[in-house]
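# Need the 3D shape of this:
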Amino acid sequence: MDNRATRSRPKPGSRTVHSQILKPWDMMNPKPSPAASRPPFAKARQVALVLLFIIFASLAWRLWDQNLLNSEGVLLAVREHPLLAPVAFIGIYALAMLFMLPTMPLNIGAGFLWGTAVGGAFSLLGSSLGATLAFSFARSAFGQPFARGFNLSLLSRLGANMEKTPWKVIAFVRLNPAVPSGVVNFLLGLTSMPLRTYVWGTILFSAPLCLVFSHLGQLTGGFMLSGDTGRLVRIVAICLGVALFLYAGRHMLSRRQGAVQQSANTNTKDTEQPR
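Prediction:
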């Protein structure tokens, strides 16, 4: 018997979670499993979302009862709690990122409450904190089943740059508003990307969009307080048009890439047939 083959064979139970950090090209063909047809931790996520909804609904009702949901009331509450308000905002933003909820309204609201620079900084802190928590959770033992529950086609297209220049991958997903940040945070945690690269890349390349949306929130708040609703409606219409354009472009790009991938798979099968 060859001793080298015996030494290279892993012992049962000797592999650790950290040694199994998946790479995108290793996750392309996961073994079929009953859990693969449904999102990972679907029930836990649904329960968490219901609890968050109940908490936010109760808070909104209390604020409404105290007449604090108008713009003047919210600004007054932020001024009366200069330390608690930013901490609460950053925590809510991080939880929204962790549970893959839309964060653009929070970003715009930060600009309305604190202005472009300060609001953008608070949004960046909350976004980076939530993204790091999601990345670390996916890399833990609890996050390994996520490899069977997500569509990994995005990482397969980025796999060539994952090892050589991981910061370019971070730049692509953070500077592209059409890429869902919540899902990407978990997917990148399933790869071999270093945590340090992920953190500084997220902070650096998330800053531009945070500042842009915070500036939009500052403009929106100014129009609301000054009563210039006509200009506000025009800006909202432009933003909706841009969002629709990005969504349509993303959909067309996905269909085109799917067709190219299917054609490549067909050609590969044809070349592999024995002559």
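
# can we go C-alpha only for contacts and neighbour counts from here?
Noted.

# Only the buried residues of stretch 204-222, if you could.
Neighbour counts over stretch 204-222 (16 or more other Cα atoms under 10 Å) mark 204-207, 209-221 as buried.

# now Thr220: how far from Ser136?
Distance from Thr220 to Ser136, counting by Cα to Cα, to the nearest Å: 35 Å.

# An error on my part: the question was meant for Arg174.
In this view, Arg174 and Ser136 are 18 Å apart by Cα to Cα.

# I'd like the structure of this one too, to check against the first:
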Amino acid sequence: MSKPDTEDAHPELTTLPPASEETRLGEEAGKSWQKENRKILVLVLGVAAFMLISHFTPLRGWITNVQTWKGYVDQLGWVAHLGFGLVVTISVMVGIPRLALCGAAGLIFGFAEGLTLSLLGSTLGSYGAFLVARRGGRRAVLSRVSQWSWLSPLLERPSWLRVFWVRQLMLPGLVLNVLLGVTTVRHRTFLLGTLLGYLPLNIALSLVGSGIGKDSLVKTLVQLCAALALINIVGWLVWRKTRQLKVR
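Here you go, the predicted model:
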């Protein structure tokens, strides 16, 4: 049965059937995770090689220097945490990629504190861009969204799960923040979907960053293996979800 013609000021926002929307989002997320897996694998192998060389050559002095600088940061206490958190928030808000900041957070503060700072800073920075977009710029965003027409369903029925899926895509974070800012998504939905969507890669990069400069080679290798395992597990879950969506 043919669909009736409709007039729409923005034809690129034509709504797809729900199953097709979810399938396309799942497929794109799956492709993105395959690319991310390869990038993380190369990064982990590079860090592992560097740390192996560092522990058995004169470069070991670099590790000692890292430990010394981390001691200075610890002495600053909450000032260092607050300052770094603000840097991450502002950086993400203006469009600087968050993953390098996640690695830096792990290196400077260790895994747990680094993950907390990078996750909160990334989420708040994204929320800041979201608020700016919500106050204006809708027309400009709608004119750009045609480049990714399969994202248009978000403008019709946003949910925290769709925000989560979108966070797995290989698109600039600033673009997604602004795009979501012109949707009808609720603030708490945006925050929850963004927080959960950022979590997997933030954990992985914080583990990698924390592994750099460890005085124990064994601890470094364990954390790098943990980062790889996490990325592959999440990638498998995304792939499985994609397969389920295709079956519908």
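
# returning to what we had before: which members of the buried residues of stretch 204-222 of structure 1 are positioned in helices?
204-207, 209-221 (DSSP state H).

# what number of residues lie near the closest residue to Thr132 of structure 1 other than its chain neighbours?
Ranked by Cα to Cα, 6 or more residues apart in numbering and with sequence neighbours excluded, the top spatial neighbour of Thr132 of structure 1 is Val199, at 6.7 Å. Each residue near Val199 of structure 1 was counted by other Cα atoms under 10 Å, and the total is 16.

# Could you do Thr14 of structure 2 as well?
Number of residues near Thr14 of structure 2 (other Cα under 10 Å) recorded here: 15.

# residue contacts, Ile203 of structure 1?
124, 128 (Cα atoms under 8 Å, 6 or more residues apart in numbering).

# thinking Thr194 of structure 2 is in contact with Phe164, fair?
Yes: contact criterion Cα atoms under 8 Å: Thr194 of structure 2 and Phe164 qualify, at 6.0 Å.

# These two: who's more crowded?
Neighbours per residue (other Cα under 10 Å) separate Thr194 of structure 2 from Phe164, with Thr194 holding more: 27 against 22.

# Please identify the residue in structure 1 that aligns with that one.
If you follow Thr194 of structure 2 across to structure 1 using TM-score structural alignment, you land on Thr202.

# and the gap between that match and Arg139 of structure 1?
Taking Cα to Cα, one finds Thr202 of structure 1 at 17 Å from Arg139 of structure 1.

# which element is the match of Thr194 of structure 2 on?
Take DSSP states H and E as the rule and Thr202 of structure 1 turns out to sit in helix 195-226.

# for Val44 of structure 2, same thing?
Counting by DSSP H and E, Val44 of structure 2 is found in helix 18-55.

# now for that helix, which elements pack on it?
Using 3 or more Cα pairs under 8 Å, 6 or more residues apart in numbering; DSSP states H and E, the elements in contact with helix 18-55 of structure 2 are helix 60-76, helix 160-166, helix 217-247.

# will you turn these into TSV that also has distance to Phe109 of structure 2?
Compiled in TSV, these are given as follows (distance: least, Cα to Cα, whole Å):
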stretch	distance to Phe109 of structure 2
helix 60-76	7
helix 160-166	27
helix 217-247	15
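
# Skip the chain neighbours and tell me the closest residue to Tyr93 of structure 1.
In this structure, Tyr93 of structure 1 finds its nearest non-sequential neighbour in Gly126, 5.0 Å apart by Cα to Cα, 6+ apart.

# Just want to check the distance between that neighbour and Val212 of structure 1.
Note on Gly126 of structure 1: its distance to Val212 of structure 1, by Cα to Cα, is 16 Å.

# Report the contact partners of the residue nearest the centre of structure 2.
Taking Cα atoms, centre = their mean, the centroid of structure 2 lies closest to Tyr198, which sits 4.1 Å from it. Applying Cα under 8 Å, 6+ apart, one finds that Tyr198 of structure 2 lies in contact with 119, 122-123, 167-168.

# so which of the residues you listed is the most crowded?
Tallying neighbours with other Cα under 10 Å puts Ser122 at the head of the contacts of Tyr198 of structure 2, with 32 neighbours.
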